[in-house]
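J.: need a structure here:
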Amino acid sequence: MGQLELIATSTFGLEAVVKKELQNLGYNDLIVENGKVTFNATEKDIPIVNLWLRSADRVLLKMGEFETTSFEELFEKTKALPWDEWITEDGEFTVEGKSVNSQLYSISDSQAIVKKAVVEKLKTKYNTEWFKETGAKFTIEVSILKDIATLTIDTSGIGLHKRGYRSKSVEAPLKETLAAALVQLSYWNKNRFFIDPFCGSGTIPIEAAMIGKNIAPGLNRNFVSEEWPRIKKEYWYNARRNVWDAMNKDIKLNIIGSDTDKKAIEIAKDNAYNMGVEEDIKFITRDFRNIDFRDDYGIIICNPPYGERIGEKEEVNRIYKDMGKIFRELDTYSIYVLTSNEDFEKLYGKKASRKRKLYNGRIKVDYYQYYGPRPPKKR
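T.: Down below sits the predicted model:
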């Protein structure tokens, strides 16, 4: 079994989270760049990382990387790569592309050249002039940055944020991958009280429960590379069996999700049920101003309204001011707030211990982190 290079892609700002996840899975010699983490692996690792990565967007198989300034050069260097070792004779493959600050700026032309080069490579392997493309799916991407082309095949299929539990959602939901990252960037652990007072359809509490019970995010979904003959079925079987064995089924979590929207709470309950964590989260319909924050050393992680629409700004400003009045009294709590509102600290009334720039979809947001004291050690 030969060595491969895999790329875990991520939203800008989450590269360090993805790197830590990979290190916890046992991968080292990681190369971190904007929006991606590259690492050495084998075929056995493709199922493992797809099943376990919480904050990555996709896992790509890196086929090659080279400098290119002409379409002829792109064609020849692409054709030289070992596409025939992965793509089957009946494989259905498409080519996607992007180009930034490069002489080959026409994405459609680059895609066509790469498609032609791959076809020519496969012709020599399978000794045929025509391909049915009725078999397994392969999505190739040509990414050209400053005249350096990186060619990959997507091993995930639909994005890794698609866990399979969110059958319904509220308007403008938080991506599961970002929600998981918010939890991992906090001081929360399975022994601490957790509350999201603006939980919407429940994504942050559900992702927290999955982390607390060590439930792999890919547990209930499939991946496009499961149909690739090159990756043995036993690799997927073993990886999925290990996922089930790794779950902390008996652990009791103290998690609350709250929102004023009764419909959102019903959706959140359904989503938690779909993921199998309905007994680990208590969902309540309540304004955050009326919540009784009794537990000491709790963690608040939330994604309150941003006030992006006309007419909402005054209401959102009032929410942030009231959050400050209430949350600042919680001396033992650590509090984490995601918002695009650049006046948040001023409205909240306190400067954050740390502020981290992230992206919620295409919206630039900041993750305001207010650190509380460590809980006393249990005797």
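J.: going forward, measure contacts between C-alpha atoms and count neighbours the same way
T.: Noted.
J.: which residues are contacting stretch 84-92?
T.: Where contact means C-alpha atoms under 8 Å, 6 or more residues apart in numbering, the residues beyond stretch 84-92 that reach it are 121-122, 125-126, 131-138, 228-230.
J.: out of the residues you listed, who's nearest residue 52?
T.: Among the contacts of stretch 84-92, residue 228 lies closest to residue 52 (C-alpha to C-alpha), at 19.4 Å.
J.: One more, please, to line up against the first structure:
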Amino acid sequence: MKIPEQLTLMATCAMGIEAVVARELKDLGYTDARTQNGRVIFTGTPADICRTNLWLRTADRVLIKMAEYPAVTFEQLFEGAKAVDWAAFIPEYGEFPVNGRSHKSQLTSVPACQSIVKKAVVEKMKESYRTEWFDEDGPLYTLEIILLNDIATITLDTTGPSLHKRGYRKTTVEAPLKETMAAALILLSRWGPHRPFYDPFCGSGTLPIEAALIGWNIAPGLRRSFPSERWDFVPEELWTQARDEAFDAVRDEISLNIGGSDIDPESIEIAKASAKRAGLGSEITFTVQPVARFKAEGKFGCVITNPPYGERLSEEEEVEKMIQQLGRAALDLKDWSFFAITPTPNFEQKFGKKADKRRKLFNGRIECQFLQFLGPLPPRR
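T.: Presented below is the predicted three-dimensional model:
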């Protein structure tokens, strides 16, 4: 049994950054990428499973869409799942757990839906492998049944732990910005390695590190592994080829001007350790200092930052004071652009300037605005 030559793939992502993921895919050569809520659909081969897992900076996972069909009864759910040629993807010894979600659908019991799909997959594989029992002691093939508006979608997860887990951050501080969201903010800013970069609220260093990875064109998935590396239909040579291409694409000869600072010494130590693990230890300057002492070097730079959020009244006052200090620093950097993701409703008032652009994004479950205060672009080189 053979898998189809063209697979329908899905890159899932946080709400609000679908267009960023689509742009990434198009830059990688996937011209048919089309956006839906929280995901981008495109077609590819097993080789593209390797490439996209290694290269996508803003997506959470790369899934294979195995089936999509109407299902308002358990019988319909079962028959649709059983119609898939599962043996073309999952070997007799594979482990295949089923996860599930249901929203605005008549089939509301997620455990029941998971059980039905699992039973359908087993029944189909019994027919294919002519056996009554599967030990499931081999490579992992995680399936998910998603029910939305009475449409069932079954996917196969090629990624495993979310793509935000790059492998460079072992410890973290409270309220971190996910690596995928940090990369999205940088890509939305259109920052490039020829411009200075600074984060005056850098915490554990996610934004400066992601900027350096982008600046040197380092594939974010190079330092981690994926369950699909053990799959029969994604041969080892495809992974080797994709990794070799990614290593060849690194541009570490480019000089970077990237820095970050934070008032918390522990956060800065974590940032330095993470940068070192990412192979960027000497490329990023991290400093312990309050935002009031922030000064930047260079012209036409970008400040991209995730300022603290005040949850109590006393904290809100402190956050507003820090935003004011950031705004005062901006007065001395007239040719710099400033970008901030924040839920603070009066950020612009405290910063002292109205944003040129704004975009609604979610940092985790917190609804935020990505405010963009645009300075002049550098002269064309």
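J.: TM-score for the pair, please.
T.: Superposed pair, TM-score by TM-score structural alignment, normalised by the length of structure 1: 0.98. Supporting alignment: 378 aligned residues with a C-alpha RMSD of 1.0 Å.
J.: Can you flag the buried ones in the contacts of stretch 84-92 of structure 1?
T.: 121, 122, 136, 137, 138, 228 (16 or more other C-alpha atoms under 10 Å).
J.: In strands only, show me those.
T.: Secondary structure defined by DSSP state E assigns 137, 138 of those to strands.
J.: Residue 153 of structure 1: which of the buried ones among the contacts of stretch 84-92 of structure 1 is nearest?
T.: Minimum separation from residue 153 of structure 1 among those (C-alpha to C-alpha) is found for residue 138, which lies at 6.5 Å.
J.: Tell me who's in contact with the aligned partner of the closest one in structure 2.
T.: Mapped onto structure 2 by TM-score structural alignment, residue 138 of structure 1 lines up with residue 141. By C-alpha under 8 Å, 6+ apart, the contact list for residue 141 of structure 2 reads 90, 94, 95, 96, 97, 156, 157, 158, 227, 228.
J.: ok, 6 Å please
T.: Residues near residue 141 of structure 2 by C-alpha atoms under 6 Å, 6 or more residues apart in numbering: 95, 96.
J.: and if you look at the one 4 residues further on?
T.: Contacts here follow C-alpha under 6 Å, 6+ apart; on that basis residue 145 of structure 2 touches 100, 153, 154.
J.: What of residue 139 of structure 1?
T.: Here residue 139 of structure 1 is in contact with 93, 94, 95, 153, 154 (C-alpha under 6 Å, 6+ apart).
J.: can you list the residues you listed in JSON lines and add neighbour count?
T.: Listed next are those as JSON lines, based on neighbours: other C-alpha atoms under 10 Å:
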{"residue": "93", "neighbour count": "19"}
{"residue": "94", "neighbour count": "15"}
{"residue": "95", "neighbour count": "20"}
{"residue": "153", "neighbour count": "26"}
{"residue": "154", "neighbour count": "22"}
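J.: picking that back up, which of the contacts of residue 145 of structure 2 are buried?
T.: The neighbour-count criterion (16+ other C-alpha under 10 Å) marks 100, 153, 154 among the contacts of residue 145 of structure 2 as buried.
J.: and of those residues, the nearest to residue 174 of structure 2?
T.: Nearest to residue 174 of structure 2 among these, counting by C-alpha to C-alpha, is residue 100 at 29.4 Å.
J.: that's a strand at that closest one, yeah?
T.: Yes: with DSSP: H, G, I helix; E, B strand; the rest coil as the criterion, residue 100 of structure 2 is part of a strand.
J.: ok, now how distant is the counterpart of it in structure 1 from residue 8 of structure 1?
T.: Alignment note (TM-score structural alignment): residue 100 of structure 2 maps to residue 97 of structure 1. From residue 97 of structure 1 over to residue 8 of structure 1 the distance is 17 Å, taken as C-alpha to C-alpha, to the nearest Å.
J.: cool, residue 90 of structure 1 as well?
T.: 27 Å.
J.: Report the aligned residue range of structure 2 for stretch 15-26 of structure 1.
T.: Under TM-score structural alignment, stretch 15-26 of structure 1 corresponds to residues 18-29 of structure 2.
J.: If you could redo that for stretch 172-180 of structure 1, that was the one I meant.
T.: Alignment of stretch 172-180 of structure 1 against structure 2: residues 175-183, by TM-score structural alignment.
J.: same check, this time on stretch 262-282 of structure 1
T.: Alignment of stretch 262-282 of structure 1 against structure 2: residues 265-285, by TM-score structural alignment.
J.: Stretch 191-208 of structure 1 too?
T.: Per TM-score structural alignment, the counterpart of stretch 191-208 of structure 1 in structure 2 is residues 194-211.
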